[in-house]
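J.: Model the structure of this input:
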Amino acid sequence: MAKNFIQPGNTLTIPAPAGVLSGDVVIAGEIVGIAQGDAGAGEPCDVTTVGVWELPKVAADAVTVGAPIYWDADDSLATTTAAGNTRLGTAVEAAASGAATVKVRLIG
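T.: All right, here's what the predicted structure looks like:
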């Protein structure tokens, strides 16, 4: 292994940008992931940046497999709407309009 290798980067410890609970989506600049524990704003927070996660979604959105998924931070919901939202990843399973959740592979 190269002498300058630090870690795989699947889970990063960063200051929480706001108060978070375990399982919350965390967005800090270009870092997008899922909180692995509770943390107050500015406290160290382990954030996993890879994997497939079931997340709450905008009920009106019908999601197809492979669709890009974004995070609506105002409503704390996954959505297919890009405008004004942060890219989270890709849907790995269809989710009908009216469904409460969507399975998303993070962009890592």
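J.: CA atoms for contacts and neighbours, from now on please.
T.: Noted.
J.: Quote the end-to-end distance of stretch 13-22.
T.: One end of stretch 13-22 to the other measures 14 Å (Cα to Cα, to the nearest Å).
J.: Strands along this structure, start to end?
T.: 11-15, 25-28, 31-35, 44-48, 52-56, 68-72, 77-79, 86-91, 101-106 (DSSP state E).
J.: From the chain's centroid, how far away is stretch 95-106?
T.: Counting by Cα atoms, centre = their mean, to the nearest Å, stretch 95-106 is centred 13 Å from the centre of its parent chain.
J.: Tell me the buried residues in it?
T.: For stretch 95-106, a neighbour-count test (16 or more other Cα atoms under 10 Å) marks Ala95, Ala99, Ala100, Thr101, Val102, Lys103, Val104, Arg105, Leu106 as buried.
J.: To check against the first, give me the structure of this:
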Amino acid sequence: MRNFVQKGDVLDAIAPAGGVVSGTAYLIGKAFGVAAASAAEGETFALVVEGVVELPIVTGALTQFSTAYWDDTAKGLTGTVGSNTKVGYLTEAKAAGVLVGKVKLIPAA
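T.: Sure thing, here's the model as predicted:
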């Protein structure tokens, strides 16, 4: 196909104020993903927007395949909708007190 550009699971992004740290999640506009490498503010970096990644959890127990939202204030996953951004679903259940979870990222439309 002549108009195919790229697969789309990793996108080039411009690092926001303060730069980005490899392995850390970021919400940039409508795009949510994990930095594949560290980059200084204004530099281009690879943002992983699809796949399964391990991220911090900031709320209690969550069930397998429950919807995962990103709490950008607390910088972690939650099951609470509120003003949080839907980012995917958990691939395994997490008990209260567990600090990390695996989430299947679903790109925003």
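J.: if we can go back for a sec, could you single out the nearest of the buried residues of stretch 95-106 of structure 1 to Thr48 of structure 1?
T.: Closest approach to Thr48 of structure 1 among the buried residues of stretch 95-106 of structure 1 (Cα to Cα): Leu106, at 9.2 Å.
J.: Leaving out sequence neighbours, find the closest residue to the closest one.
T.: Of all residues not flanking Leu106 of structure 1 in the chain, Gly89 sits nearest, at 4.3 Å (Cα to Cα, 6 or more residues apart in numbering).
J.: tell me the contacts of the residue most central in space within structure 2?
T.: Nearest to the mean C-alpha position of structure 2, counting by Cα atoms, centre = their mean, stands Gly33 at 3.8 Å. By Cα atoms under 8 Å, 6 or more residues apart in numbering, Gly33 of structure 2 lies in contact with Ala25, Tyr26, Leu27, Leu47, Val48, Val49, Glu50, Leu105.
J.: Just name the closest of these to Val10 of structure 2, please.
T.: Nearest member of the contacts of Gly33 of structure 2 to Val10 of structure 2, counting by Cα to Cα, is Val48, at 4.4 Å.
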